[in-house]
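> predicted model follows, preceded by the sequence.
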Amino acid sequence: MRLLVLGGTEFVGRAVVAAGLERGWQVTVFHRGRHAPPPGVGVLHGDRTAENGLRALAGPGPAPWDAVVDTWSGAPSVVRDSARLLVGRTARYAYISSGSVYAYPAAPGRGEDRPVVDASPDDGPEVGYERAKRGGELAALDAFGDRALLVRAGLILGPWENVGRLPWWLGRAARGGEMLAPGPRDLGLQYIDVRDLAAWTLDALEAGRGGPYGLVSPPGHTTVEELLETLVRVTGSGAELRWADPDFLTGAGVEPWTQLPVWAPPGGDLYDTLHLSDVTKALEAGLRCRPFADTAAATWEWLCSLGGEAPQRPDRPRLGLTPEREAELLARLKGVPG
């Protein structure tokens, strides 16, 4: 297979490139040159937001790629222009979308049939993330029809993460000492390891799949307790988990998902939307999800190779509690029974 990855130097794109290379595919990345591409790939340069920025993708001759993977999360009009240009140069187009395209809140246990947000492939950079991703889907569909694969990823974790969720938790665990642990312990979590996302996407392209697929693990693939205990074990810090009831945390003004990444209190719209999706369609199409211990170990190994400091996307806020805020919460927690 001849694969073109639009991006390919960070997080999801890099995982897709790595998966393609592992299969012996001929992989080309198209990017702005801000980050070094993985070794072993062909390289094309261009800025998708600039006039004539797609010039390197155009050219005479037969279609040079069997499939394209696009991870863009900005203006849908950028996906529109790229897809229109590539419609005659590739057989299939995979757009890495997001579960955020579903209208909020989402009823628990629903799959790809959930209502989606209103958007347009002509939208510019002023729209929010959920409309940007839905507009990107529409752009891919307009150009490729049933040859467009829409990968609606849930929470993505794993090596190369530049959003700051699992890296923050790993960094916190590595510091040791008393560590705030959001309960309940058995709270089930859904996520997708970026390497499993990449492998499934390439499998789906090979199989000629199209249309939307929600891509995240089954509900309860791991729990908060397993996640945190695994991070303590992987980092070897000996951190002591101090469990806090959800009511204590929300009453203290802790922001789920942002100040405590991955976590949301059970029974609310946020938790139902993030961690109770039906993924039957993806599982029937071959999705396999590795154990969390594998995800944690690989991410920690990668972080250590960088000296412990993960890259951070400039368009995303830094996540997690500050040490001072955590210390304040731990002090308040000492007076709470249980």
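Right, received. Where do you want to start?

> from now on I want contacts and neighbour counts done on CA atoms only, so please keep to that.
Will do.

> how about the helices of the stretch 101-250 of the chain, start to end?
Along the stretch 101-250 of the chain, counting by DSSP state H, counting those that start in this stretch, helices occupy 129-144, 165-175, 194-207, 224-235, 246-251.

> out of those, which is closest to residue 15?
Ranking these by distance to residue 15, with Cα to Cα as the measure, places helix 194-207 first at 5.7 Å.

> buried ones in the closest one?
194, 195, 196, 197, 198, 199, 200, 201, 202, 204, 205 (16 or more other Cα atoms under 10 Å).

> including distance to residue 215, could those residues go into a markdown table?
Listed next are the buried residues of helix 194-207 as a markdown table, based on distance: Cα to Cα, whole Å:
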| residue | distance to residue 215 |
| --- | --- |
| 194 | 10 |
| 195 | 12 |
| 196 | 9 |
| 197 | 7 |
| 198 | 10 |
| 199 | 12 |
| 200 | 9 |
| 201 | 9 |
| 202 | 13 |
| 204 | 12 |
| 205 | 14 |
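
> which of the helices of the stretch 101-250 of the chain is buried the deepest?
helix 129-144 (a mean of 25; mean count of other Cα atoms under 10 Å).

> for that one, which outside residues touch it?
Helix 129-144 has contacts (Cα atoms under 8 Å, 6 or more residues apart in numbering) with 72-77, 79-80, 83-84, 87, 92-93, 95, 97-98, 100-102, 116-123, 125, 147-148, 150.

> how close does the most centrally placed residue in the chain sit to residue 80?
For the chain, residue 156 is the residue whose C-alpha lies nearest the centre (Cα atoms, centre = their mean; 3.2 Å). According to Cα to Cα, to the nearest Å, residue 156 and residue 80 sit 24 Å apart.

> okay, pairing it with this:
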Amino acid sequence: MRLLVLGGTEFVGRAVVEEGVARGWDVTVFNRGTRGAVEGVETLRGDRTAPGGLDALRTGEWDVVLDTWSWAPVAVRDAAELLATRAASYVYVSSRSVYEYAIPVGADESAPVVEGSADDDQYHDRAKDYARVKAGGELAAVRAFGDRALLARAGLILGPYENIGRLPWWLNRVARGGEVLAPGPAELKLQFIDARDLAAWSLDAAARQVGGAFNLTGPIGHTTTRELLETLVRVTGADARLRWVDPDPILAAGVQPWQDLPVWVPPGDLYEFLHRTNVDKALGEGLTCRPVEETVADTWAWLRSVGGEAPQRADRAPVGLDPKVEAALLSGAA
């Protein structure tokens, strides 16, 4: 199989490239060349936001193209239109953020999606624009590839090479040891997908010419807050003691769920949206998810290999709880 990854050097894109190489596929990456490439791939250079930036893609044929673009949809439009007659399948890594908030619990991929446009050339503010541009990217992929477009509406993504900082922050915090604020409820069910499982499923499905939209995250209850945090302690081997604190005092202290305490949101509409996703369709197409311990252990091994400092996406604010706020909450919970 011939695989073209638009990007291919960071997080999900890198996981896809490594999966393709491991399968023995012929892998090509297209990017600006600002970061190190994976060994064993062909590299094409270009800036898809610049005039003539796609020139390196004007020749060549591929079985699968995978695109993780998260900015103005016109970049997806232009790439997909250029490749439509020379590629069999186009995988666009989208997001569950495209759904109108809040969708009913249990809603599937037919739930309403926010308004977007394939011809949108603007991206100003991630907090306001992310859902819109991902929706526009989906429309661009479908416009060019029709039912050959596979829309991977990912939920929370974790794993090695993470450049958002969620799991790396927790790993580093637990590794420092001492009392660690553990946000309750402890048995709250969580959903996430390891980037490597997302990559494997996407390539499998595209190779079978599967198209359409799929919610792509782990099954409901793939893990719990307790299991995740206890796994962090076990994997790091740290002298860390989890102190469970109810949501009310955490919220009263001004702590922002998801941002200040990554992964965690208290019970409510946002929790239902993020951690109670219907993934029946993807499971029916063969999605499998590795145990949480494997994701945590492999991410910890990678994080140590880069000196404990994970790369940070320029369009995302760093995550994590202010140590002074954590200390104050732990003191109040004594």
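Sure, I can see it. Predicted model only: the values in this text are computed from it and were never measured.

> could I get the TM-score for this pair?
The TM-score (TM-score structural alignment, normalised by the length of structure 2) is 0.97; 330 aligned residues with a Cα RMSD of 0.8 Å.

> report how many residues lie close to residue 294 of structure 2.
Residue 294 of structure 2 has 14 neighbours, counted by other Cα atoms under 10 Å.

> quick revisit: in terms of contact, does the residue nearest to the centre of structure 1 touch residue 191 like I think?
Yes: counting by Cα atoms under 8 Å, residue 191 is a contact partner of residue 156 of structure 1 at 5.8 Å.

> need the residues touching each of those two.
residue 216.

> do I have it right that residue 108 of structure 2 meets residue 278?
Yes: using Cα under 8 Å, residue 108 of structure 2 is in contact with residue 278, at 5.7 Å.

> okay, and the common contacts of those two?
residue 215.

> between the two, who's got more neighbours?
Between residue 108 of structure 2 and residue 278, residue 278 has the larger neighbour count (other Cα under 10 Å), namely 21 against 17.

> buried subset of the contacts of helix 129-144 of structure 1, written for PyMOL?
Here is the PyMOL selection string for the buried members of the contacts of helix 129-144 of structure 1, based on 16+ other Cα under 10 Å:
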select buried, resi 72+73+74+75+76+77+79+80+83+87+92+93+95+97+98+100+101+102+116+117+119+120+121+122+123+147+148+150
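
> now do residue 290 of structure 2 against residue 277 of structure 2, distance only.
18 Å.

> the residue nearest to residue 37 of structure 2 when sequence neighbours are not counted: neighbouring residues, count only.
Leaving aside its chain neighbours, residue 37 of structure 2 sits nearest to residue 9 (6.0 Å; criterion: Cα to Cα, 6 or more residues apart in numbering). Counted by other Cα under 10 Å, the residues lying close to residue 9 of structure 2 total 23.

> I'd say residue 9 of structure 2 and residue 38 touch.
Yes: using Cα under 8 Å as the test, residue 9 of structure 2 is close enough to residue 38 to be in contact (7.2 Å).

> rewinding a little: out of the buried residues of helix 194-207 of structure 1, who's nearest residue 180 of structure 1?
Looking across these and measuring by Cα to Cα, the closest to residue 180 of structure 1 is residue 194, at 26.4 Å.

> OK, contacts around that closest one?
11, 12, 15, 156, 157, 158, 159.

> same check, this time on residue 230 of structure 1
So, once contact is read as Cα under 8 Å, 6+ apart, residue 230 of structure 1 ends up touching 293, 296.

> show me what it lines up with in structure 2.
When structure 2 is aligned by TM-score structural alignment, residue 230 of structure 1 is paired with residue 231.

> ok, that match to residue 17 of structure 2 distance?
28 Å.

> and what of residue 81 of structure 2?
22 Å.

> what is the end-to-end distance of stretch 115-132 of structure 2?
Start-to-end, stretch 115-132 of structure 2 (Cα to Cα) is 6 Å.

> for it, what is the distance to the chain centroid?
18 Å (Cα atoms, centre = their mean, to the nearest Å).

> then stretch 176-191 of structure 2?
For stretch 176-191 of structure 2, the distance to the chain centre is 21 Å (Cα atoms, centre = their mean).

> report the buried residues of it.
177, 179-186, 188-191.

> filter these down to the ones in strands?
Here DSSP state E is the test, and the buried residues of stretch 176-191 of structure 2 give 179, 180, 181, 182, 183, 189, 190 as lying in strands.

> look up how far residue 184 of structure 1 lies from the counterpart of the first one in structure 1.
Right, residue 179 of structure 2. The equivalent of residue 179 of structure 2 in structure 1 is residue 178 (alignment by TM-score structural alignment). Distance from residue 178 of structure 1 to residue 184 of structure 1, counting by Cα to Cα: 17 Å.

> can you check residue 105 of structure 1 too?
22 Å.
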